[in-house]
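**Q** structure of the sequence below:
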Amino acid sequence: MPRALGQPIRNAMTIDVEDYFQVSAFAPIIARESWPARECRVEANIERILAILADGGVHATFFTLGWIAERYPDMVRRIVAGGHELASHGYGHLRASDQTRAEFADDVGRSKALLEDIGAQAVLGYRAPSFSIGTANLWALDVLHDAGYRYSSSIYPIQHDHYGMPDAPRFAFYPNGPDGLLEVPITTAMLGQRKLPAGGGGYFRLLPYSLSRWMMRRVNSDDGQPAIFYFHPWELDPGQPRPEGASLKTRFRHYVNLQRMEGRIKLLTRDFAWDRMDRIFLGTK
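**A** Model (predicted):
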């Protein structure tokens, strides 16, 4: 949507609502069947996030797992009551690239219906677990459109060992024309000819805050585009259980600087203007 003259660019604050044991990198060491018996910490972490956003006057988009919503419906209703957008992260955190077309259609349809029933609002957006839509499964965007979604934020236009579509456009685009689904990629900043990840997650915890702020400001000022920032509730939880058997690389990626994350999110709420994905990219009220 066009912004009023002199108004700062509104960036999209997004939260991927999942618990620590559902992270894709832990899949080899945490059996899916064990999830119901594990200590869930997502509800307390979401309450902290809602308080931070309220203090900063920020409205955000919560890409929520159906598995979580089913178990914590009151938490979902508190998200909606706070003026935030409820969006889908699928049902059980299965990577889109690991599903057949029929399985994916069932997953995204099931999660959409569940979230709409609990939240009593239309669910327009979807984010694939681990940004698992790319060159090999772009059919997933058609499935989302057929299921009634209006936008996706599932492509990260970088090179990564677990995800990424480096040749994808950096900013919002219609992969199948303006009558199809809108894809809103996670934010990257350009340094020469190189794309730098600037949209949150582990990179945000690892890099100095000043560098992340510089990249997002550059996207706003030089590109004239909103940044899309994401994080997870477990990233604000340094006291979370630490399952055994994870590789050194996985442990580093998951746990680095968790103790600094809450303070950095609070800085973001002061340093930038923020809003929901649907308002910024679809023009909803």
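
**Q** only C-alpha atoms for contact and neighbour calcs from this point on.
**A** OK.

**Q** next one: stretch 104-118 to chain centre, how far?
**A** Relative to the mean C-alpha coordinate of its chain, stretch 104-118 is positioned 17 Å out (C-alpha atoms, centre = their mean, to the nearest Å).

**Q** start to end distance for stretch 223-242?
**A** Stretch 223-242 has an end-to-end distance of 40 Å (criterion: C-alpha to C-alpha, to the nearest Å).

**Q** residues of that stretch that come out buried?
**A** 225-237, 240 (16 or more other C-alpha atoms under 10 Å).

**Q** any chance of those in CSV, plus distance to residue 45?
**A** As requested, the buried residues of stretch 223-242 are exported to CSV (distance: C-alpha to C-alpha, whole Å):
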residue, distance to residue 45
225, 30
226, 26
227, 24
228, 21
229, 18
230, 15
231, 12
232, 9
233, 5
234, 7
235, 9
236, 7
237, 7
240, 10
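
**Q** sec struct for residue 83, please.
**A** coil (DSSP: H, G, I helix; E, B strand; the rest coil).

**Q** please provide the structure for the following sequence as well, for comparison with the first:
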Amino acid sequence: MQNSLYTDHNPGAPARFALSVDVEDYFQVWAFSSVIDRARWEDFPLRVEASTRRALDLIEESRARATFFVLGWIAERAPGLVREIAARGHEIASHGWDHRKVFDQSPAQFREDVAKTKRLLEDLAGVAVAGYRAPGFSIDARAPWAYEALAAAGYLYSSSAHPVAHDHYGDPRGPREPFRPLTGRALVEAPVATAEIFGRRVSCAGGGWFRAMPYAASRALLRRAAASAGGPVVFYFHPWEIDPDQPRIAGASLKARLRHYLNLDRMEGRLRRLLADFQWVRIDDALGLAPSRAAA
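**A** Modelled structure (predicted):
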């Protein structure tokens, strides 16, 4: 059952823009999964530490705060990065262990994945982990058990819904505002940002959409989303998107290469403008949760 949390929201009130970063490296993205097996990940140079620290610096230059959804695989190999993110005042949240889509796991595998990742992040950062984001926004009708598993593992919210039409994810009829997916349970789903244009729903949440669009169009869509938002306007990006010198992956399809490499050289400049044009907070703060201030 989908119960809106913000039925009394005043559209004229100031919007809360929530910034998020999906901490994964260039070789772990879904677009390259057909040519890079997980067993080969160790063969690739890890660049995520430097690119994430660059993202941290950019965010803090604007005095913003963000939520960092970290892969367990990354946290295991770069524990100092997790500690640094938390020490610099940002939210540590889970992106699952190894970027495996939810519906590609059994319920038992998913329960182990989210519990294992949560334990590691909490041990490293010394804070409670409240949030989860599914790789590839992959909580949908193919995994109806996922929210129960998250609630049982102790997560307070998910930001795994991208309610648009897309060839790999999304439900264009799904809620655009935060809702409770489980009757009688406190777990919240906070979808990433969308806007309505001429009766059609479009994404303004970040990622490849943000790199492909002129910046002025993205800014206008975010303002439109905020004007009608029944909750925080959630935006995301990846550290590899501000790493234009990353190694190029051989063998990937033209479509995958276009999606991944488009406008990487312009992304940092666009982020600077975005950070200057809106006031950004962590997702847990935007939802009024903020449990990660307390020790785990």
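
**Q** do you know the score for how well these two fit?
**A** Scored by TM-score structural alignment, normalised by the length of structure 1, the superposition of the two chains gives a TM-score of 0.96; 284 aligned residues with a C-alpha RMSD of 1.8 Å.

**Q** ok, back up a step: among the buried residues of stretch 223-242 of structure 1, which one lies nearest to residue 152 of structure 1?
**A** residue 228 (12.1 Å; C-alpha to C-alpha).

**Q** so where does the equivalent of the closest one over in structure 2 fall, helix or strand?
**A** The alignment partner of residue 228 of structure 1 in structure 2, by TM-score structural alignment, is residue 234. Taking DSSP states H and E as the definition, residue 234 of structure 2 sits inside strand 233-237.

**Q** where does the following helix or strand past that strand end up in structure 1?
**A** Counting by DSSP H and E, the next helix or strand C-terminal to strand 233-237 of structure 2 is helix 254-261. Mapped onto structure 1 using TM-score structural alignment, helix 254-261 of structure 2 spans residues 248-255.

**Q** what does stretch 151-168 of structure 2 give?
**A** The aligned range for stretch 151-168 of structure 2 is 145-162, by TM-score structural alignment.

**Q** please apply the same query to stretch 29-39 of structure 2.
**A** So stretch 29-39 of structure 2 is aligned with residues 23-33, judged by TM-score structural alignment.

**Q** other residues contacting that stretch?
**A** Contact with stretch 23-33 of structure 1 is made by 21, 93, 129-130, 243-246, 250, as judged by C-alpha atoms under 8 Å, 6 or more residues apart in numbering.

**Q** quick one, what contacts the closest residue to residue 28 of structure 2 other than its chain neighbours?
**A** Distance criterion C-alpha to C-alpha, 6 or more residues apart in numbering; nearest residue to residue 28 of structure 2, sequence neighbours excluded, is residue 99 at 7.1 Å. Each residue near residue 99 of structure 2 by C-alpha under 8 Å, 6+ apart is listed here: 28-29, 71, 135.

**Q** farthest-apart pair in those residues, please.
**A** 29 and 71, at 11.6 Å, using C-alpha to C-alpha across these.

**Q** thinking again about what came up before, right, and the match of residue 228 of structure 1 touches residue 283 too?
**A** Yes. Look at residue 234 of structure 2 against residue 283 with C-alpha atoms under 8 Å: they come within range, at 7.5 Å.

**Q** which residues do these two both contact?
**A** With C-alpha under 8 Å, 6+ apart as the test, residue 234 of structure 2 and residue 283 both reach 18-20.

**Q** which ones among those residues lie within strands?
**A** Those of those mapping onto strands are 18-20, per DSSP state E.

**Q** follow-up on the earlier one: turn the shared contacts of residue 234 and residue 283 of structure 2 into CSV, including neighbour count and distance to residue 287 of structure 2.
**A** Shown next, in CSV, are these (neighbours: other C-alpha atoms under 10 Å; distance: C-alpha to C-alpha, whole Å):
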residue, neighbour count, distance to residue 287 of structure 2
18, 27, 9
19, 27, 12
20, 28, 13
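
**Q** what segments of the stretch 101-250 of structure 1 are strands?
**A** Using DSSP state E, counting those that start in this stretch, the strands of the stretch 101-250 of structure 1 run over residues 125-126, 151-152, 182-183, 188-191, 194-197, 228-231.

**Q** want to throw those strands into JSON lines with distance to residue 256 of structure 1?
**A** What follows is those, written out as JSON lines (distance: least, C-alpha to C-alpha, whole Å):
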{"stretch": "strand 125-126", "distance to residue 256 of structure 1": "27"}
{"stretch": "strand 151-152", "distance to residue 256 of structure 1": "28"}
{"stretch": "strand 182-183", "distance to residue 256 of structure 1": "30"}
{"stretch": "strand 188-191", "distance to residue 256 of structure 1": "21"}
{"stretch": "strand 194-197", "distance to residue 256 of structure 1": "17"}
{"stretch": "strand 228-231", "distance to residue 256 of structure 1": "14"}
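
**Q** among these, which is nearest residue 73 of structure 1?
**A** Of those, the one closest to residue 73 of structure 1 (C-alpha to C-alpha) turns out to be strand 125-126, at 18.6 Å.

**Q** which residues in structure 2 does the closest one align to?
**A** Going by TM-score structural alignment: strand 125-126 of structure 1 matches residues 131-132.

**Q** average distance between that stretch and structure 1?
**A** Superposing on structure 1 places stretch 131-132 of structure 2 at an average distance of 0.2 Å from its equivalents, by mean C-alpha distance after the TM-score superposition for structure 1.

**Q** which residues sit against that stretch?
**A** 69, 92-96, 155-160, 284.

**Q** the helix ranked longest in structure 1 vs structure 2 - mean distance after superposition?
**A** Counting residues, the longest helix found in structure 1 (DSSP state H) is helix 101-119. Taken over the aligned residues, the distance from helix 101-119 of structure 1 to structure 2 averages 0.3 Å (mean C-alpha distance after the TM-score superposition for structure 1).

**Q** which secondary structure elements does that helix contact?
**A** Using 3 or more C-alpha pairs under 8 Å, 6 or more residues apart in numbering; DSSP states H and E, the elements in contact with helix 101-119 of structure 1 are helix 66-71, helix 73-81, strand 85-88, helix 139-146.

**Q** please state the offset of that helix from the chain centre?
**A** 17 Å.

**Q** who's in contact with that helix?
**A** So helix 101-119 of structure 1 is contacted by 65-66, 69-70, 73, 76-77, 80, 86-92, 96, 122-123, 139-140, 143-144, 147 (C-alpha under 8 Å, 6+ apart).
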